[in-house]
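Colleague: let me see the structure of the following:
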Amino acid sequence: MTAEETSWPAAGTPYAQAPAPVPARSPAMHQVAPQASLTSAPRPVPVGVQASFDELGTPLRDVTFCVVDLETTGGSPQSAEITEIGAVKVRAGEILGEFQTLVNPGNSIPPFIAVLTGITDAMVASAPGLSSALPAFLQFAEGCVLVAHNAPFDVGFLRAAAHAHSQRWPSFEVLDTARLARRVLTRDDAPDCKLATLARYFRSGTTPKHRALGDARATVDVLHGLFERLGPLGVHTLEELSAFSSRVSPAQRRKRHLADHLPHAPGVYIFTDDRGRVLYVGKSKDLRARVRTYFTASETRSRMGEMVGLASKVTGIECATPLEAEVRELRLIAAHKPRYNRRSRFPERATWLKVTVEPFPRLSLVREVKADSGTYLGPFGSRRVAEQAVAAIHEAFPIRQCTQRLSRFPRSGSACVLAEMGRCVAPCVGAVDMETYAAHVADVQAAIAADPARVVEAASRRIGTLVVETRFEEAAVHRDRMAAFVRAAARTQRMSALARCPEVVAARRTPEGGWEAHVVRHGRLAAAGVVPRGTPARAAIDVIVSAAETVEPPPPPAPAATAEETERVLAWLELPGVRLVELSGEWSCPVGGAQSRLEWLDTAYAARDDVVLCEDRRRLRPVHRPAR
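Modeller: Have a look, this model is predicted:
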């Protein structure tokens, strides 16, 4: 049977203060000042002087920037609306004016979005609609260079709003402070380029609190801080700022030959220094083309420029398929822990939540899964997130929170304050027998393994009460706890389903008409290969299977690989066009499991990530306030 004739069933989808103003100077003309005289001599005539190449362009001190920030009901202009616009107009370090308005989105703000932004229906009820607020903002920003932190988000919403309301979108030049920061700052300067992080780094006078005007003010300070860093690098004009990404050092260009020996094929590339130490590991569908970008203007990350400066060799490992390249990359990063890789370096630091095995079980945070019949949830990327999930479970189920081991015959005495509050059934003092307590534990295990409904309902009730009382900060805490649990449960259910399968063999058509095939054993990629067009598919796949790695079954629910590797494998298995060739065991996820709740959660988190709510929720109309 040829590859064209082969057909397999489709795989199911289980799834800086502002600098002082500088007097403006024309870049194209110098003037001779008149000499002081006691006689009435004629004033000298201005003399034209040819400008040098260094003086061409528009000095940054002459550019008027309009720094804008939005609050919205979601993350996409197609499904969400603007609820607040804030902007600051600045030139030469001087604030020229501010703009702020709440916007009535025309429909109810979801409760979770109200927690996210601190803006409620009552606040926007008397606010102007976008048809009024947008023209006012465009008039305020006219003739300016538009600046935003993560500009594609804010500018994308503004463009879409202009189109929806038949407003002409001006041809703004746009500057993204987040993208600029990634070019200017190193990982030693700031761990990330979030607005709150950069505001702290540049000692902004305004703390970002996810309200539009406050965030715009903080972005102004970040912008000025970045300009101070750019000055010594020779960036003094708007044109130089726009071309800053094209600045490639001669040392980088001279190393282009390091990519010459690499193939045009998928695989993994490894940068090493003159001592053989691994500096960076990456993957690509085209090794040679990707590595060459590190020596051109296409690479704008400052830390990568630093890495290339240290590199003396690039080694390529050709892979049969892109998935194999992804997996090899993860394994090499975990093995070598290169200093210039930020992610995937320490999979062993993952945290699991465990329902202990003892007469009166409790929740415990552990580093590994053992074959001890315990119930596990995870893995979590950080202990903080795991603790949030623990708190969500304790909110829904009255199991004990104390850490001491209890025998079958608990001591007598008085219960703790949690028991008095109804948050614990107090097995430590014999207030409940083992059978009754075991029923509560079984509910916890069911929420982890099958249905998180009780955890979601308990958290939602608490959030609803807090929102009504306008206690948004507390509501956000409970929201994050619920999200930590639901996402971890979804992850556990998906990974454990694949980890239970001794073997899954699947194939997918290649653009050339052949098949790419993968063998997965207990969630670990055991083999990968390509069946060329015209080759008997089944026989070729049997050869790939026979050469696959032997994988021992891990203690459930952990897979036989890192969680990140298993998730990459799952993502490939769920691609359109993937066909199951063989399946040993049962690959299934609960219909009402945590996976079904993720879309709902993602909608609530779409606009922003980390929330710091603003206490000032006054109804504001568009207003221009010139700076004093």
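Colleague: C-alpha from now on. contacts and neighbour counts both.
Modeller: Will do.
Colleague: let me know the helix or strand that Trp169 is in.
Modeller: For Trp169, there is no helix or strand it lies in under DSSP states H and E.
Colleague: relative to Ser108, how far out is it?
Modeller: Note on Trp169: its distance to Ser108, by Cα to Cα, to the nearest Å, is 27 Å.
Colleague: Leu377 now?
Modeller: 35 Å.
Colleague: who has more neighbours, these two?
Modeller: Higher neighbour count among Leu377 and Ser108: Leu377, with 27 against 14, using other Cα atoms under 10 Å.
Colleague: ok, the residue lying closest to that one once chain neighbours are set aside - contacts?
Modeller: Nearest residue to Leu377, sequence neighbours excluded (Cα to Cα, 6 or more residues apart in numbering): Leu353, at 5.0 Å. Going by Cα atoms under 8 Å, 6 or more residues apart in numbering, Leu353 touches Leu363, Ser364, Leu365, Val366, Tyr376, Leu377, Gly378, Pro379, Ala386, Val390.
Colleague: and the gap between the nearest residue to Thr403 once chain neighbours are set aside and Phe409?
Modeller: Take Thr403 and drop its neighbours on the chain: the residue closest to it by Cα to Cα, 6+ apart is Arg362, 7.6 Å away. Using Cα to Cα, we find Arg362 at a distance of 16 Å from Phe409.
Colleague: who's more crowded, these two?
Modeller: Legend: neighbour count by other Cα under 10 Å for Arg362 and Phe409, higher for Arg362 (18 against 13).
Colleague: check contacts around the more buried one.
Modeller: Applying Cα under 8 Å, 6+ apart, the residues contacting Arg362 are Val355, Thr356, Ile399, Arg400, Gln401, Cys402, Thr403.
Colleague: the structure of the following sequence is requested for comparison with the preceding one:
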Amino acid sequence: MSSATHGARSRWESQRSFDELGRRLSDVTFCVVDLETTGGSAQGGSMITEIGAVKVRGGEVLGEFQTLVDPHTEIPPFIAVLTGISNGMVAGAPSIESALPAFLEFAQGSVLVAHNAPFDVGFLQHFAAQQGRAWPTFEVLDTARLARRVITRDDAPNCKLSSLAKLFGATTTPNHRALSDARATVDVLHGLMERLGGLGVHTLEELQTFSSRVSTAQRKKRHLAEGLPHSPGVYLFRDDSERVLYVGTSKDLRTRVRSYFTASETRSRMGEMVGLAERVVGIECATALEAEVRELRLIAEHKPRYNRRSRFPEKVHFVKLTREPWPRLSLVKRVLDDDADYLGPFGSRKAAEKCLAALHDTFPVRQCSERMGRSPSRTACVLAELGRCLSPCDGSVDEATYAAVVRQLRDTLLRRPDEVVEAINTRMEALARDERFEEAGAHRDRLAAFIRAAARTQRLSALTRCPEVVAARREDDGRWAVHVVRFGRLAAAGVIPSGADAHQFVRELRATAETVHGAPGPVPAATAEETEKVLRWLESPGIRLVEVDGEWVCPVAGATRHLAVHDAVAESRRSLVPFGERRDLATIHRPTR
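Modeller: Okay, the predicted model is just below:
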């Protein structure tokens, strides 16, 4: 055997071994699917209204599948605006009982692909289970997750399907119709595969491990986790100048910090941070809630460059209903002890402006910023001419009539938002009938901003009014976790030791808790984000209220009861996961059964 022949055989055997590592992507049949639904949660009662799918292999389209689905329920106006699918369009369409089997037959033998696959696949699995139908052993590829491992900020501003379709020059523009979005996702899939091919990814199995690449330098620093306890707490990465680079929290400090130096942590941003880190400091906490709260406080204090969220809790806005002879709404950055009514806080001025617009759309109070005496004599502005202002400036309205409108507005802010909800829903339905979907969408966003702000204000202010709330919950290890909350701020946390006198422990915890003074208006004596974490714990199953100083109540007809539909719409529209929230999620996975 000549050396040339031996070399050729070796290369052939090497290539064969490489191919045997997995199925080449060019040989895999993918079924790219997209759904339109009436909301964001199948478990919550949302239904499928359309299924669209494209089957491809080796860059060639093998077939397409599309059907409207009769949800046997009214499609909310929000969803109709988003998708363009109306009740009339789905009347007479196949039910999910016949549409799902047809789709499963079409997709048989394929790898399922979807943009934000947990949403689409979750709906399909839910209705398969509801029908008593065994779910096929599909492998699933999520193009959104894959994009977050491949696409950088220089490529696209985010990982929305629309952004990726533009980046890769998709032949179909996503428009929230199932087949069009599926076709666009096909082009995105091929664009991503092309990029990955340049990185040496040629098989399905290689794709599964692509996100597990961690630099050698990153692995060498795993000794920084040594000495940390296996307990809940907060960890701080510091550089050689003792500056805090990143703050995080975990129920197991040592295990979580070690993950930054292994294949479990693949975010490029975190790899850069680990490269600068010289020390990791752990702060043990009595409970997971205390750890979450400490994390927020430390992030706000140090403003670490590698933390994306919660760094600037002071940058908030409020909508204020003033107390003056002719009250008005305004945007402010802080709450004063001035007996005015406030809505918020808002994390951005844009959200606050949307909420303000929703209120002005419903209540014709003045929008000028000047103070007015009880008997103003000025010229009416253009808003008065348009019928959008009662115009107290030129005497068009008397003080009693204006005050009655302000009372309705105040009741809307503090207790019952129905007037705004009904007014804007009516306006949206009219705009949708005239196919003015863009304007209807703007009103939808305004209403959502108002509902979320009102619900948040009502929930936060309810706890903020209480000088003290003491609550306990039995944890997984059988011990009782106790928290003392004062004016919405976590003042103390502890776990009752086994065999200890529970009443004595609570008395001592209260005695040593932080002294907290109430803040003005609806603002808690902490950041809104901290108080919301406390509220979620207080509202979780198994909570026992030990002591409540004050009245912890929310209005029965408050804004919270309207949140579900807006959250469903937001979930339906959500196709963006921030770059900063990358996690070690396998791009392809087999569903658990």
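Colleague: got a TM-score for the two of them?
Modeller: Scored against TM-score structural alignment, normalised by the length of structure 2, the superposed chains reach a TM-score of 0.88; 566 aligned residues with a Cα RMSD of 2.6 Å.
Colleague: thinking again about what came up before, within the helices and strands, which one has the residue nearest to Leu377 of structure 1?
Modeller: Element membership of Leu353 of structure 1, judged by DSSP H and E, is strand 351-355.
Colleague: how much does the following helix or strand past that strand stray from structure 2?
Modeller: With elements assigned by DSSP H and E, the helix or strand that comes after strand 351-355 of structure 1 is strand 363-366. Here the mean offset of strand 363-366 of structure 1 against structure 2 after fitting is 1.2 Å, by mean Cα distance after the TM-score superposition for structure 1.
Colleague: give me the stretch of structure 2 that strand 363-366 of structure 1 matches.
Modeller: On structure 2, the counterpart of strand 363-366 of structure 1 by TM-score structural alignment is residues 329-332.
Colleague: what's the matching stretch in contact with?
Modeller: Applying Cα under 8 Å, 6+ apart, the contact partners of stretch 329-332 of structure 2 are 317-322, 352-353, 356, 365-367, 369.
Colleague: mind putting the contacts of Arg362 of structure 1 in CSV, neighbour count, distance to Ala447 of structure 1 and secondary structure included?
Modeller: What follows is the contacts of Arg362 of structure 1, written out as CSV (neighbours: other Cα atoms under 10 Å; distance: Cα to Cα, whole Å; DSSP: H, G, I helix; E, B strand; the rest coil):
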residue, neighbour count, distance to Ala447 of structure 1, secondary structure
Val355, 20, 12, strand
Thr356, 18, 15, coil
Ile399, 24, 14, coil
Arg400, 21, 17, coil
Gln401, 17, 18, coil
Cys402, 14, 21, coil
Thr403, 10, 22, coil
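Colleague: and which of those residues is nearest Glu84 of structure 1?
Modeller: Here the nearest of the contacts of Arg362 of structure 1 to Glu84 of structure 1, counting by Cα to Cα, is Gln401; it sits at 42.4 Å.
Colleague: need the nearest residue in space to the closest one, chain neighbours excluded.
Modeller: Nearest non-adjacent residue to Gln401 of structure 1 (Cα to Cα, 6+ apart): Arg362, at 6.6 Å.
Colleague: how close does that neighbour get to Val390 of structure 1?
Modeller: 10 Å.
Colleague: and Asp451 of structure 1, by the same measure?
Modeller: Asp451 of structure 1 sits 16 Å away from Val390 of structure 1, going by Cα to Cα.
Colleague: likewise for Ile317 of structure 1?
Modeller: According to Cα to Cα, Ile317 of structure 1 and Val390 of structure 1 sit 42 Å apart.
Colleague: higher neighbour count, these two?
Modeller: Between Ile317 of structure 1 and Val390, counted using other Cα under 10 Å, the more crowded position is Val390 (22 against 17).
Colleague: check the secondary structure at Leu466 of structure 1 for me.
Modeller: Secondary structure, DSSP: H, G, I helix; E, B strand; the rest coil: Leu466 of structure 1 is helix.
Colleague: close enough to count as contact, it and Ala476?
Modeller: No. Leu466 of structure 1 is not in contact with Ala476 according to Cα atoms under 8 Å; the separation is 9.3 Å.
Colleague: the more surrounded of the two?
Modeller: Shown here are Leu466 of structure 1 and Ala476; by other Cα under 10 Å, Ala476 has more neighbours (23 against 18).
Colleague: for the more buried one, which non-adjacent residue is closest in space?
Modeller: In this structure, Ala476 of structure 1 finds its nearest non-sequential neighbour in Val115, 5.9 Å apart by Cα to Cα, 6+ apart.
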